[in-house]
Each structure stands twice: as C-alpha cells, then as structure tokens.
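Student: Next comes the sequence, and after it the predicted model I'd like to discuss.
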Amino acid sequence: MLWPVLLALQAVCSSVADAMQHYPAAWGHYDVCKSQIYTEEGLAWDYMACQPEATDMTKYLRVALDPPNITCGDPPETYCALENPYMCNNECDASTEELAHPPELMFDFEGRNPTTFWQSTSWKKYPKPLQVNITLSWNKTIELTDDIVLTFESGRPEQMVLEKSLDYGRTWTPYQFYATDCLDAFTMEPKTVSDLTQRTLLDIICTEDYSRGYVWKNDKTVRFEIKDRFALFAGPRLHNMASLYGQLDTTKNLRDFFTITDLRIKLLKPATGATMVDENNLSRYFYAISDIKVQGRCKCNLHANSCVFDKGKLGCECEHNTTGPDCSRCKRHYHGRAWSVGSYLPIPKGTANICIPNNHGPVHRANASSLGVANRNQARVCDNAMLRCQNGGTCHQHQRCHCSPGFSGVLCERARCQGPGECEDPLSGRAAARPRGAGRWLALAAAAALLQQAASLC
C-alpha cells in the first residue's frame, strides 16, 4: 500500500534535485532593460536594471608575451619530457605549421587530437630565471562570472602570479600567488579559498594547491576560484544569488574585485619535478599552455543587455538614455539628473536609474517606474509578499527593513557578531549572508522554496 506513495515521493525528489540544479541560472540574468506596461495614462515604458549574458571572453581578447621572443621554434628546438629526460622526441619549429606552438593556440578549440598548445623556449639559459608575462587585454571593463582556468600541457609552474588591471594595463594588482612553497617563494603563509570568509574575501592569498608537477590528467589545471568566492554570500550551490547581488550593490570594493580590463599571468619558475635542476637536461624545463578559460560579461553598469564586438572593440549597446563604452554617462540632452549606475535591488527587476531629459519636472504618473527610479531610496526594497524582511525583520514604508537584534543587511539576511569573540558562523567569519527564508523573492524563488521543503522529505 505504501509503494505508490514511495514511488511518488521518489519522483518528487528527483524533480526537486533537477529543479534546484538549474535554479541559480534562472535568476542570474537581468536580461530585459524595459517593457511596455499599461498605466492610467495608457502605455508606458517600465525600465529595469539589465546586463549582458555571460560568455567566453577569450574570443575578444588580445594576447601579448614578454619577452616577445619567448615562444619556441625560432630557432627549432627539441624538447624532453619532464617525467622522462631520455624521451626527447618533441620538436618545435616556428616555420612548420604542424610543429609550431604560437600564442593563439592557448585559445583555440579544445578536444583536438593531438592537443594544440603554446610553448616557451626551454630553460637553456639556466641559472638565469625562465620567466614569462602573458597579458590578456580586452580594452573594455569585464565582470568575471566563473573561475579563471589555465590548462598546462607541461608540468604546472612551481611559482606563478595572476594579476589584474582595472585601468587598461597602466597599474597592476595581484589576484593570487601560486607556489610549491609559498613561504619560500613569496614569504606568505599557504592558504586556500576555503580559508576565506566574507570578511577576508578580498584578501590576496598564496596557494600550494595548483603547483605540483604533472602526475595525473587533472593535475594540469590552475584555477582562480570565482564561484567559491561568490558562494561565501550566495551559499555553496549559489542558490541565494539575491544575497550576493545585495552585497555587490552596496560594496564597491567587492564589485571592483570581480572587474578587470586586463589579466596578466606571470610565470616565474617552470616545473622541475625535483628539488634540484638537472643541468644536463635543461630541455626538460619549459612552459606549455593548451587552454585558458575566462568567463564573464561586459560591464555596462546595469544599463544594457547586449554587448557587441565591432571593429576589434567591445562596446555596450546602452539603454536608459545612457551612452559610452560602459554606459557610464547620460546621453546629450538627458542630464535632468546626475548619471547613476543601475541597481540590482529590488529583486527581481532592480532599479534602472535612467537618465531623464534636461529640465524635466517632477514625475506625476500612476507608475513612476516608467521613468526608472532616481535613487536607491525610492526603490521598493521590501514588502510583505515577495520581498520579505528576514529573520523577524519588519518592512518600513517599502524603503528599508527594521531588523531584529542580532541581524543586519538589506533584508536582515546577515547575523551580526555578538561580543569581541569569533562569530558563530564558521563559514563567514562575520555573518551568514544566507537568509533563513531563502527563495521567496519572486515567483520562481517561491516555487523553489516549496521544492526545497519537499526535498527535505527525501
């Protein structure tokens, strides 16, 4: 008699797992900038915050190597395998297409057999360091949305630094250090991204996780973990993106951390596979990269949902009466109020903060959103339906949540630290950004919450 019930429950659990697996992507888009609505005065535009879809950004970059003659093949050279110094049958010859390894092979289609890759000259000038700078430039501000992944065809470097620029390569700051021995290489204590908290998310760390020699296939990759950092606010499976968007909306340093115009990979020491360099077989030591992945979107300040690549340059197709490569200023004759970046809040539409015509008077409309919201204080931050204040908070005039003692945040989603000791939440180190009532922001989120309740029975 229980079998039908159990089978039905199993089907529900399966559906829940599938739905939750795809849940984060469903509300990570902000892909519509405006839509027509009916008001008491007739048809009007309802403006919303919007951003382009995330995509593979390596299709739009320029790559530069320093020193420029560091690529192998001129003159031709024979290489030995790192794991077997007597297996020396790999030739690099820049004048022969089948034997050449130019930089563009770091960004071509993966899955070919044999694998294509860029390769440096060997360490033939040892003990002079074999160092290479690989600079990736977009000539456009980019927002990173996924891990940066480098795949090495040779052993992974024993010392490496990933750097970023926000000003088109004029200045650089480290993103992360990589070494087999962080203390020896950079005088830094080794850490991993799992050691970071909400409070220390912007810290620059040195990790030893990606600097071992090539042993197994999965030992060929080096990562800069974007999603693990997102998860400090959005939860382990990124289900609570509202919390992350709230933080990005109010914390410029956090937005800037995930924003770049250029990346630089500083290869400082190749894999040696041992404590000592074999000076009799220096052709074993070199760098070779088969793939670089950079996933992101054009930064358009939430004023565009598309970005075009025209005449070798990326540019936002600006909405909301804005203009410029990043939609960072108002169009001519639309300076009725100061330009402002769009806002992710309130979920799910955000606030457009559109530019309005010069000398535009007060807006008297049944639905003021047809002109966007001039500032964040005018946005509907909370209500008693979809945008509930959490953890016992109450909504005050749709403008802000009055939080219960011990909680803070736009929607009271973070636990405050109590006293001088450590916070109770071991993940955040400061405050849990995951709201206890997660999934009640919009219709999809409400459905997801019901599915989660069903999942607890599984």
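Tutor: Great, that's in hand.
Student: Please count neighbours and contacts with C-alpha atoms only from this point.
Tutor: OK.
Student: starting at the chain centroid, how far to the longest helix along the chain?
Tutor: Secondary structure of the chain per DSSP state H: the longest helix is helix 3-26. Distance of helix 3-26 from the chain centroid (CA atoms, centre = their mean, to the nearest Å) equals 29 Å.
Student: What residues of it count as buried?
Tutor: Of the residues in helix 3-26, Leu9, Val12, Cys13, Val16, Met20, Tyr23, Pro24 count as buried by neighbour count, 16 or more other CA atoms under 10 Å.
Student: Stretch 328-346 too?
Tutor: Using 16+ other CA under 10 Å as the test for burial, stretch 328-346 gives 328-331, 334-335, 337, 339-346.
Student: same question, stretch 214-224
Tutor: Using 16+ other CA under 10 Å as the test for burial, stretch 214-224 gives Tyr214, Asp219, Lys220, Thr221, Val222, Arg223, Phe224.
Student: Distance to Leu248 added to the buried residues of helix 3-26, as a markdown table?
Tutor: Output for these, formatted as a markdown table (distance: CA to CA, whole Å):
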| residue | distance to Leu248 |
| --- | --- |
| Leu9 | 39 |
| Val12 | 35 |
| Cys13 | 33 |
| Val16 | 29 |
| Met20 | 23 |
| Tyr23 | 20 |
| Pro24 | 16 |
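Student: ok, back up a step: out of the buried residues of stretch 214-224, which are inside helices?
Tutor: In helices, judged by DSSP H, none of these are found.
Student: now the helices for the stretch 301-450 of the chain?
Tutor: 443-455 (DSSP state H, counting those that start in this stretch).
Student: What of the stretch 151-300 of the chain?
Tutor: For the stretch 151-300 of the chain, applying DSSP H, counting those that start in this stretch gives helices covering 182-186, 226-234, 241-250, 252-257.
Student: any idea how far the first one is from the chain center?
Tutor: Centre-to-centre, helix 182-186 and its host chain are 27 Å apart (CA atoms, centre = their mean).
Student: The third one too?
Tutor: Helix 241-250 sits 14 Å away from the centroid of its parent chain (CA atoms, centre = their mean).
Student: and what of the last one?
Tutor: The gap between the average C-alpha position of helix 252-257 and the chain average comes to 11 Å, counting by CA atoms, centre = their mean.
Student: okay, now the one to match up with it:
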Amino acid sequence: MCCRMFFWMDVFIVLVGVFVCFSLGAKYHHERHQIMRGVDYHYESVGELASSSSWIKQRHDNDQKSEKGQRQRHNKHALRLLTPMSEKKLWGGGLWPSVFNVALKASIAVNATCGQNGREEYCKLVDAHPLRARGSQCGICDDKSPDQEKRHPIVHAIDKTDKWWQSPTISNGLQYEHVTITLDLGQLYQVLYLMIRSGISPRPAAWIWERSLDGEKYTPWQYFASSSHECERLFGMRGHTGKYIFKKDTEVICSTQFGKVLPLESGEIHVSLINGRPGANSSSAEILEFSMARYVRIKFIKMHSLIKNGPVEWLLDEQAMAKRSFYSVKSIRIGGRCVCSGHAKECRNITPGNAQCECQHNTCGANCDECCPLFNQQPYRPGNATHANECEMCQCHGHATSCRYNSDVHQKGLSVNVLGEISGGGECLDCQHFTTGVNCEKCLPGYYRPHQTQPDAPIPCLPCDCHPLGAVESCNPNGGACVCREGFTGPKCDRCDQGYQGENCTKCRCDVRGTMPGGECESHCQCKLHVEGEKCDKCAPGYFSLSSTNPEGCLKCFCSGVGVSCVTSTIDTEITSSPEEWKMTDLSQSITAYPARDNTTGHLYFGLYEMPEVESVYWVAPEVYCGNLLSSYGSRFIVSIAWVIVRGDTSGKPTSGPSIIIVGSNGMKIAFGDEIFEDSNTTLEIFLKEDGWYHVPRSVKDIVTRLRRTEYRGDPVTRAQFMSVLSHVQSILIRGTFHTDQVESVLEAATLFSGETILSDQSLVEMCECPIGYRGTSCEACAFGFARILEDSSTHEKLGKCIPCDCNSHAETCDIDTGRCSQCLHNTSGDRCDRCSVGFYGNPLAGNVDDCKRCACPLEDTSNNFSPSCQLKAPDSQPLINFVSMDGEDFIDLTNISTTQDYICTQCPPGYIGDHCEKCDDGFYGEPTVVGGSCLPCPCSGGPCHPLTGKCIICYGNTEGWQCERCKPGYWGDPELGCDLCECYQNGSISNICDPVSGQCICNSRFRDLRCDKCANCPACLCNKNGSLSGICDHITGQCTCKNGVEGHKCDQCMETYYGFGENGCQ
C-alpha cells in the first residue's frame, strides 16, 4: 500500500514537473526569440558586422534539431540585416569601424574555479528530486586531472568551444556565491553589447557589469537582479524589465530581464549598451566616453538556488542543493570596435592582439584623435552622425610640412585657407625656403619676394642685394627695394643722397632744404631766396615751411593780411567723407535737385533729364565738407565719379569743364581743371593749393558743353585769394557732366584730406601770430569781442578788418550796423552787455569774465537761494544800485557804481531777514544757511519760538508742548485755535479734567453728557400735573417746579394760607 502510494506520488510529481518545465520552457523560447530580435535591431542601428553570427550559430548546441533549424533560419535573417551595414558609413557624416568580438583578443581571469584546489563533486540542477530514482547527474571537477572533461578553466568562456568554465559549489563555502570574471581587452575599445551563455547551471540571479580604463577604478555599466525587489534590496534602485528608454546617455539601471531561473542550462544573456539611449544615433561624445573600456568585469553576486522560496527550492533539500549551487559560463562575447573618433571605417591588426584605426579625414593618432601635421586649419573635432568634421589643410604654400591651430590667430583673422579665404586659425610651423608668417606668405628678414612671384613658387624669396653700409638690416619684402640709411640713396643704397658726401655719406654742412641746388656741400652755404642762417636751415621772417621742393625755400605767411609772423602748424592728417545730404545744381546754383542712392553699392546717381535746361550739372557737397578749410591747404580732395552715356552710335563727344568749383563766403568763385575724359569713369585728385586754379567770372551762368568753350576760365588765383576762400567755404561743386550724350551722373566717393605733407617736406598749414582782435591759424577769424567789417577790393580778396565791439568783453561779436551785441555771456544782458542778469550782481563794465556773480541768498545752491535778485551796496549798507522796472523788465541803474563787492538780496520772502536772507524773522525758525534748510512759521499758536529749533517759548490759548501742540490739563479743543475750559459739573464728574480733544468729562455712575451735568438712570420726577409748571424736576434733588401757591416735592399741595388746589394751582 505504501509502495503504491509512493508510486502515484512519483507519477504526480513527474507530471507536474513536465508541465512546469514545458510551460516555462515555451515562455523562455518566446522570450529568447524577442531578445534575438532586439539583438538584430541593435546590430542594424550601430552597424555591427555579420561575423557576429558565428556566436548565434554556436548557441544551444544541446538543443533539439528542430530548434537548430529554427535557429539557423534566425541567423540567416540576422545576416541579411547586418551585411549591407558593414559596407557604408555609419550614422551619416562620420566613419566608424566594424564591430567584432573583442573578447577574442582579451586575457581573462577569475577569482574562483571548480577543482582548482583539488577534486570536487557537483551535481546538475536538472529535474532533480530526492524521491525519484534516475541516472546520475553529478560529476567531478579536478583542475589537475589528465581528463580534460573534468577541467573547467575560465579560458573556456572565450575559446569558442563547447566547453565551459565552472565555479566551486557553495558546499565549499558561501564565499563562492561572489565570483568575479575580469577581461583585459588589451587596449581601449568602444563596447556596444555583451552576450553571455551559461553552461550546465542556470544564469546568475544577480550580477553587475562593470568597466574600467586603468584596471584600478571600475564603474558600473548595468545591474541585474531576479526581481524589482532584489534590485531595491541589493542595489538601491528600481528594477526594469524589457526594453528601457534611457533618460540620458550615462544612465545606469537595474534590469530584471534575465533574472528567471529557467532554463536550467545554456541560458543566454544579451545586453545592448547603446540602444535606447538619447545619443544612440548621433554618436555623442557623452555616449562614446560612457562606452569606452579596456577592462570589463562581470561580478556574480547571487545564485537562484540560494533564493528563499525560489522556483527550485522545493526540488532538493539544503544539503543536496549546496552541491548544485554554482556558476558556469560556456561563452562570453563582447561586441566592440576600435575607438577612432568617427574618422575611420577600418581597424587592422598591427601586432597580434593590438588593433589600430586606419584613419581618414586627414586625421592621425592611434585613435584618430588629432589632425595630421599639415591639417590644422580648424580645431580638431570628432566625426558625428551628421558631419564628418574632416581636418582642413593649412595654407602653407608648399613651404611647410606641419601646422597648428591657434585660436588667437583665428580670432584676429590672420590665417587664410587653401581657397585664399580668411578662415580658421592654421599657423604654419618651421617655414622653409626662407619664408615666414602664419601662412609662410612672407619672406624672412634679409629676403624679398620679386614682383609677379606667387607665394607658392618653389623659390619664393631671394636674398636682399643692398649695400651693407647704405641700407638698414633688410630690404622691402615685396620687390626687394632697399631701405636706405640717412644720407644714402639709390635702389641698392649704394650712393650718397643730395646733401651728403664721402664714403660713409656724411651729412653736408648746408641744409639741403634751404640751400641752392648743387651747393649743399660747399664751404659757404648759398641760401634760397626766403631762407637764412649760416646753414640755410631756417625761414626768413614772414615765411614758413622750409622745403626742398620749394625753389624759394619757404612759403610767405598769409595771416589774412593782418599778421606778419608765422610757423608751420603741427596738425594730424584727417579725412572727411560722407555719402549723406548731397544735392545737384547748376553753375549759378539757381536750381536744386536730389540724387538717388543705390542700396547695393551705396553710390549716388542722378538722371540728367531732371534738369533738362542745364548744360552742366554739378554735385553740391554737404556742409560737413565746407566751412574753414585752411587746415586742408596743400592736401587733396579725391572724388571717384562715373557717368552713363546713351546707348547706340551717336554723334556725341566728351565735354570739358571745371572739375571742382569752390565758392567762398566772400563771394569769390574759383575752379580747377577742364580735362576731357574718353572713358565713362574717373578719379579726380585735386590739390588744394593755388597752382592751376582760376576765377570763374560772375557773368558765366552755365557752361555750354557742346561747344567746348572756355569762357569760364578767368584770372589765375593768387595765394592770398585762395587762402581767403578756404577761410570760409560756402559751397563746393563737383563736376557731373562729362559727355554731350550723357544721361546719368554717378558719385561713388568723395574724400577731403587735411594735414597732408605730399607737396612739401613740412605741412603747408601756417600758424600765425595774430594781432589783437584776430584769431585762427591764419588770423582768419575775429577774436572774442570783435566784429568783421568787409571791404571792397578789386583783387577779389575782400578780407575785411576786425573792430572791437562795445560789449564790455561779454559778447563774442556784435552787429556792425546797430552795435547790438550778440548773445551776452558771463551772466550779463542788455544791448551792450552792460547789466548783470537777474540773479547776479556786480559791475559788468569792468570787462572781466567774473564781473557778475551769482546772488547767494544766502547760498548759491538753488534750494537755498531765496531771493531772485540782489544788488551791490555801499559801505554804509545803503544800496547804490537800484532795480528799475521799464516796460515790465527789470534792469540796473548804473549811474552810481560802487567798488565794494558786498551785496544785498532785494527780494527775501516772508520769514527771511538779513542782507543775504541768511536769518529767520521773528515768528519763524530754521537754518537757511544749511543746504536744504529754510525758515518755517513758529508752530506756537501765535507765540514766539526758538529761532533755530522751533521750540515754542510761550504758548497761548491754554496750550503747551514743544510746538504748543496740545491743550493744557483741564482744557480741550484745537490747539491752533485755542483751548477751552473743561467745565465739568462738580457733583457729576470725577475730576475737572476732560478729554483734551473732545472735551468729554469723566462722569460718575449717575451722571452723563459732555459735562456730566445730566442724570443717568434716575427715577421719574412724578410731578403733579395740576401743581407743577412743566412736569420737569431738578435732575439732582428731584424737586418739581411748582405753580403759584403750591408746594411739596411733587407740587401736590397748597402752601399755608393758600387753598383750592386745582389746575390753576392754589388761591
């Protein structure tokens, strides 16, 4: 009976086991299929090689043949997806090498191996049960056994055989639940995935996948556990099952995907390190750094057989389970590729076990992590999904083999690329062929580039051929012209310059600028006409600007005809150029038109059809070009101009006319040039010096261009006339008509220079010593307080004279006809600036800048100047100057002027006293002499107060306090109006003091009202209606007011000798 019971129990257990294994096994195969689909997708997204199929073809060697066929069909699908990816760029712009099993190149180690310390028995965890008799599922581990089947070293995990590595069982100690496998890949790789296939034991229940760059410091790639609870317990993080979308490229998670105990043998783990991360398809720098490793570590920390209430716990007792608790690994595959920074698609073995990138994109280095020596025009950048970021070649013109990127060179725009564009920061190193510079574009000192020689010529630079004594250290690098020392001249500086002599070209005694030609080295210097001195080195009195180009040596001082002495002005060169506010006109400036602007070029253009009645049109320069142009004497006016001629074969021809016309405020009109131009554009270079200039007669209103007449040419312009025009230019006209068939005039640019020294050794601008009444570099303007009177002159000069104004030196100029002064300065007013302005005092007739001083009443500060006017006062404090009102305006009667500087403020406001409103009047307080202070009324209800603090001295109206701001005790009301006596009813109030504001007395319990003079809660009067006058009794005693002849408290009885009590009282 007992045997029969065990038999059926055994059958039941077998059936249950078969059902469980079948169910879980089916689920496992479905999951494995989903995993492999994920692996294939992973390969496709990162471009792994089809060689990985060798791992797929080898897995599940102990499965059934039907499973094998299905697996082969799966591998065929993977090959179809992977093969095309190995032949093209990955992720768009960059290049990446193929993915291969880098574990094959690794050295592998483990900290524990079954049988390493002697024979060890173990048993499989496959369909085991203590009540069921079955074939032996146990074996022996012995690392020293000659039988290879009993040896399970760690190398079996990567040797591509069907053998496996196995750890000691925990029957040898619980420490063997923690086993670590370490792979040294030999060099850095980018790791993309991990595949592990277990041997004769289940997959680990919990483990960690780690990486390291140096073999010392390891960081986790991913955690694994059998459940989310185990993730929390072991690693302190939430568990995730299935495909996970990472939030960032470096996120580390705990996965439960491979945490099931089944299958009990040959279980597989497939982990992608890249898929699902944000940068998976962009090759981000963050994901590249995260996936790089040389050392890979797999740390097993938990077995399924040791998990309480686990799915196999019911199978065996604890002792039997200990022999069946171990790890085994048949294969470890690590998908990786060489780290080539996105610049290589091949990685070759240069030595056994060492792979190196075959760099492209002009990159170099073991990891293509730098630009090749001659390709550093731009900073190095790794390739990414959209951009190859190839290294750009430096432009060294063939004279250097290496360069470097310099950010300062880039920022300053000093480098050109191979296209000749200013771009990048490439700086050539060790320039050859005697070149130097950022791009080897220059010649070294002592060398030059001949004209027409390109920078990339094989021999771009030649040595300078300069005389060793006559030239400085090097020649001009462009063309080779020698730079001569003082005293030498010639292309090679091999002969003495004018004014020098001898082998060393020493300077002659005579100044070449002022000496007659040929006599510079004579013993006695022969000076030019307007030069003097023993060495002919200074201008004669009345002359300036000593120059070798002037035949007379020096230029005569102009000084507007009023000065006789001048020197050369030291001014800097300046330019004036503006495209704004140009206009069009005719010669007489009787018509005005406006040009248009070309927004592309900025040029101004004008159609001549807009002025059909005018033969010659002119451009009118804006005011910025006009005014005082004496500083431009000897300088240039450069104008770029063009014109459009009607198309077709016409009979038209070029015209002549003045190139420029200057009109002075003195009425003179002078012009320069009358050239004929065959082209349709030109650049006019006009020197502002009298040579070649001529007068334009007033009678000429237009220039008849078709006849080429020259009636516009008048007398030559003298220096004095030219200077007088430049002293105040009213308008400048630029020629706009150049052809009889012209339809349009175009102004491209106009530049006015000042301070140039092109025509002379020194500036031609004079600095005169002006007489009283004149000012300016050439005494061209009247000094302050003077006015110009123009005089008629047959020489066109019309210089005029400056005469003093009767303005007491307080106005810049005045009207010559009326004598009225221009705007009075120095705080004065009046037609002759002979009065101090309101708010000021003094004697304006003294003619000094500070004659009129601001009234300080008592301070000049606006906040403390309380009187709008003041006046001088006599020593006896009696004013001698009075303000008089005439036509509503105040002015000062100056009939009696005092020399004293004291003054009195005349309009101190109420509350202020003293000569300067510096004190407060009686009834006021404050500090008006302190900024921000003022005089305020005493707040004492009409009583006096302290003049500074405002504290009340005497309080009126029954008040008290600092400012009499409250009523005295026993008084009430408004302190400003005076306080009233409280008048509290003596019997009805507690005291005679009431509320100081309302006047309410403090009442006893039986009294009320303001003065406590009314009864509160008192009994009724009960006065007799017939005997009392009103029915109202005394509010204290209750006594009624009785009629005649009536008495009693209530008026209810007749007095003695009275009778007949009734409505009329008693009789």
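Tutor: On my side now, so go ahead. From a predicted model like this one, the values you see are computed outputs, not experimental measurements.
Student: Kindly provide the TM-score of these chains.
Tutor: Their TM-score after superposition, calculated using TM-score structural alignment, normalised by the length of the first structure, is reported as 0.58; 309 aligned residues with a CA RMSD of 3.6 Å.
Student: Any chance of TSV for the helices of the stretch 151-300 of the first structure, columns mean neighbour count and distance to Ala449 of the first structure?
Tutor: TSV is the format used below for these (neighbours: other CA atoms under 10 Å; distance: least, CA to CA, whole Å):
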stretch	mean neighbour count	distance to Ala449 of the first structure
helix 182-186	15	43
helix 226-234	21	15
helix 241-250	21	14
helix 252-257	13	28
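Student: Kindly reformat these as CSV and extend each row with distance to Asp310 of the first structure.
Tutor: Formatted as CSV, the helices of the stretch 151-300 of the first structure follow (distance: least, CA to CA, whole Å):
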stretch, distance to Asp310 of the first structure
helix 182-186, 42
helix 226-234, 28
helix 241-250, 29
helix 252-257, 26
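Student: For Thr275 of the first structure, find the nearest of those helices.
Tutor: Closest to Thr275 of the first structure of the helices of the stretch 151-300 of the first structure, according to CA to CA: helix 182-186, at 12.9 Å.
Student: Between the helices of the stretch 151-300 of the first structure, which one is closest to Thr151 of the first structure.
Tutor: That would be helix 226-234 among those, by CA to CA, at 16.6 Å.
Student: Now do the contacts for the aligned partner of Trp339 of the first structure in the second structure.
Tutor: Here Trp339 of the first structure is matched to Tyr380 in the second structure, going by TM-score structural alignment. Applying CA atoms under 8 Å, 6 or more residues apart in numbering, we find Tyr380 of the second structure in contact with Asp369, Glu370, Cys371, Asn389, Cys391.
Student: give me that answer again for 7 Å
Tutor: Contact analysis of Tyr380 of the second structure by CA atoms under 7 Å, 6 or more residues apart in numbering lists Glu370, Cys371, Cys391.
Student: For Arg788 of the second structure, state which of these is nearest.
Tutor: Among the contacts of Tyr380 of the second structure, and counting by CA to CA, the member closest to Arg788 of the second structure is Cys391, at 74.1 Å.
Student: Wait, the closest one touches Asn376, no?
Tutor: Yes - counting by CA atoms under 7 Å, Cys391 of the second structure does reach Asn376; the two are 6.4 Å apart.
Student: Pull the number of nearby residues for Asn992 of the second structure.
Tutor: The tally of other residues near Asn992 of the second structure (other CA atoms under 10 Å) stands at 17.
Student: so where in the first structure does the helix or strand containing it end up aligned?
Tutor: In the assignment (DSSP states H and E), Asn992 of the second structure maps to strand 989-994. The counterpart of strand 989-994 of the second structure in the first structure, using TM-score structural alignment, is absent.
Student: one step back: shared with the first structure, which of the contacts of Tyr380 of the second structure?
Tutor: Using both residues aligned by TM-score structural alignment, their matches' CA atoms under 7 Å, the first structure keeps these contacts from these: Glu370, Cys371.
Student: now the helices: where do they sit in the second structure?
Tutor: 2-46, 53-58, 65-82, 228-235, 285-291, 318-323, 407-412, 719-727.
Student: Could you tell me the end-to-end distance of stretch 85-97 of the first structure?
Tutor: One end of stretch 85-97 of the first structure sits 26 Å from the other (CA to CA, to the nearest Å).
Student: For it, buried residues please.
Tutor: For stretch 85-97 of the first structure, a neighbour-count test (16+ other CA under 10 Å) marks Pro85, Glu91, Cys92, Asp93, Ala94 as buried.
Student: Put together JSON lines for the residues you listed, with distance to Ala415 of the first structure on each row.
Tutor: Formatted as JSON lines, those follow (distance: CA to CA, whole Å):
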{"residue": "Pro85", "distance to Ala415 of the first structure": "57"}
{"residue": "Glu91", "distance to Ala415 of the first structure": "60"}
{"residue": "Cys92", "distance to Ala415 of the first structure": "58"}
{"residue": "Asp93", "distance to Ala415 of the first structure": "60"}
{"residue": "Ala94", "distance to Ala415 of the first structure": "59"}
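Student: Show me which pair in those is furthest apart.
Tutor: Across those, no pair lies farther apart than Pro85 and Ala94, at 23.2 Å, counting by CA to CA.
Student: what range in the first structure matches stretch 333-340 of the second structure?
Tutor: Mapped onto the first structure using TM-score structural alignment, stretch 333-340 of the second structure spans residues 293-300.
Student: Sorry, wrong one. I was asking about stretch 695-710 of the second structure.
Tutor: Going by TM-score structural alignment: stretch 695-710 of the second structure matches no residues.
Student: ok, Arg211 of the second structure - contacts?
Tutor: Applying CA under 7 Å, 6+ apart, we find Arg211 of the second structure in contact with Tyr218, Thr219, Pro220, Trp221, Ala293, Tyr295, Val296, Arg297.
Student: Which position in the first structure pairs with the last one?
Tutor: Read that as Arg297 of the second structure. Taking TM-score structural alignment, Arg297 of the second structure has Arg264 as its aligned residue in the first structure.
Student: swap in the second one?
Tutor: The equivalent of Thr219 of the second structure in the first structure is Thr173 (alignment by TM-score structural alignment).
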